[in-house]
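Engineer: Predicted model and sequence below, questions to follow.
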Amino acid sequence: RYMTMEDGSVSMEREQLSQMASRQITFIDHLEKAMMRIENKTYGICRVTGNLIDKARLRAVPHATLSIEAKQTMNK
């Protein structure tokens, strides 16, 4: 049986929904880990340098575990 255009559209939509769900699950996992760091009093501390992560970075990426400097160093 050949796929119709409609079948292809449904398949593409399912794939997009699956990818979105996967990203949401990952984001929730990151937030849960951030909450654990809050409880452990390690939230906002860079896991590489041990220095405080800038508040602007934490506002933009609440689950950040690296300072901008550490992240840039790792990406080189």
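Structural biologist: Nice, I can see it. If you're wondering where the values come from, they're calculated on a predicted model, not measured in any experiment.

Engineer: alpha carbons only for contacts and neighbour counts from here, please
Structural biologist: Noted.

Engineer: which element is the residue nearest the centre of the chain on?
Structural biologist: In the chain, the centroid-proximal residue (C-alpha atoms, centre = their mean) is F27; its distance is 4.6 Å. Assigned by DSSP states H and E, F27 belongs to helix 5-39.

Engineer: ditto for R57
Structural biologist: helix 55-60.

Engineer: A further structure is provided below for comparison with the first:
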Amino acid sequence: MTENKEKYTDAELQEFKEIILKKIERAEEDLRLIKSSYKNDSNNGTDDTSPTFKAFEEGSETMSKESNVQLAIRQEKFIRDLKNALLRIENKTYGICRVTGKLIKKERLKLVPHATLSIEAKNMQQ
């Protein structure tokens, strides 16, 4: 059925929109948690311990903050991609592969609702 259609119906687009809105809500909550963890400057009470241990602790804390910043950046990109998918739903271009022009399979969009490439196009990139 998907193979012959050129675009998804309004009802199908609404279904995708609900999936995307839920994912955005979850992703924004995750982003808040990530940001709060790297903005938290607790020193874990190492002030009165040996200087060597404190140096290790600070190094570990710096690495942890850097990885959390990277996670936050990836999460922000994910949210942006989801919001772009909402725009494609609004202008009725959602689910159309930007390389082949064919409809992306519904199963793929349910798993990766911000996808802009069909599996066929994705495989051509590799």
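Structural biologist: Thanks, I have it. As the structure is a computational prediction, the values presented were derived from the model and not from experiment.

Engineer: Give me the TM-score for this pair.
Structural biologist: The TM-score (TM-score structural alignment, normalised by the length of the first structure) is 0.90; 74 aligned residues with a C-alpha RMSD of 1.4 Å.

Engineer: Can you report how many residues neighbour whatever residue of the first structure lines up with I89 of the second structure?
Structural biologist: Aligning on TM-score structural alignment places I89 of the second structure opposite I38 in the first structure. I38 of the first structure: 12 surrounding residues under other C-alpha atoms under 10 Å.

Engineer: Ok, N123 of the second structure next?
Structural biologist: 9.

Engineer: which stretch of helix or strand covers the alignment partner in the first structure of it?
Structural biologist: When the first structure is aligned by TM-score structural alignment, N123 of the second structure is paired with Q72. Here Q72 of the first structure sits within helix 68-75, counting by DSSP H and E.

Engineer: mind listing what's buried in that helix?
Structural biologist: Residues A70 are the ones in helix 68-75 of the first structure that count as buried (16 or more other C-alpha atoms under 10 Å).

Engineer: neighbouring contacts of it?
Structural biologist: Contact partners of helix 68-75 of the first structure, identified using C-alpha atoms under 8 Å, 6 or more residues apart in numbering, comprise C46, V48, T49, I53, R57.

Engineer: Contacts only, for the first one.
Structural biologist: The reference is to C46 of the first structure. With C-alpha under 8 Å, 6+ apart, C46 of the first structure has these contacts: L52, I53, T65, L66, S67, A70.

Engineer: Could you say whether the equivalent of P113 of the second structure over in the first structure sits in a helix, a strand or coil?
Structural biologist: Aligned against the first structure by TM-score structural alignment, P113 of the second structure finds its counterpart in P62. Three-state call for P62 of the first structure (DSSP: H, G, I helix; E, B strand; the rest coil): coil.
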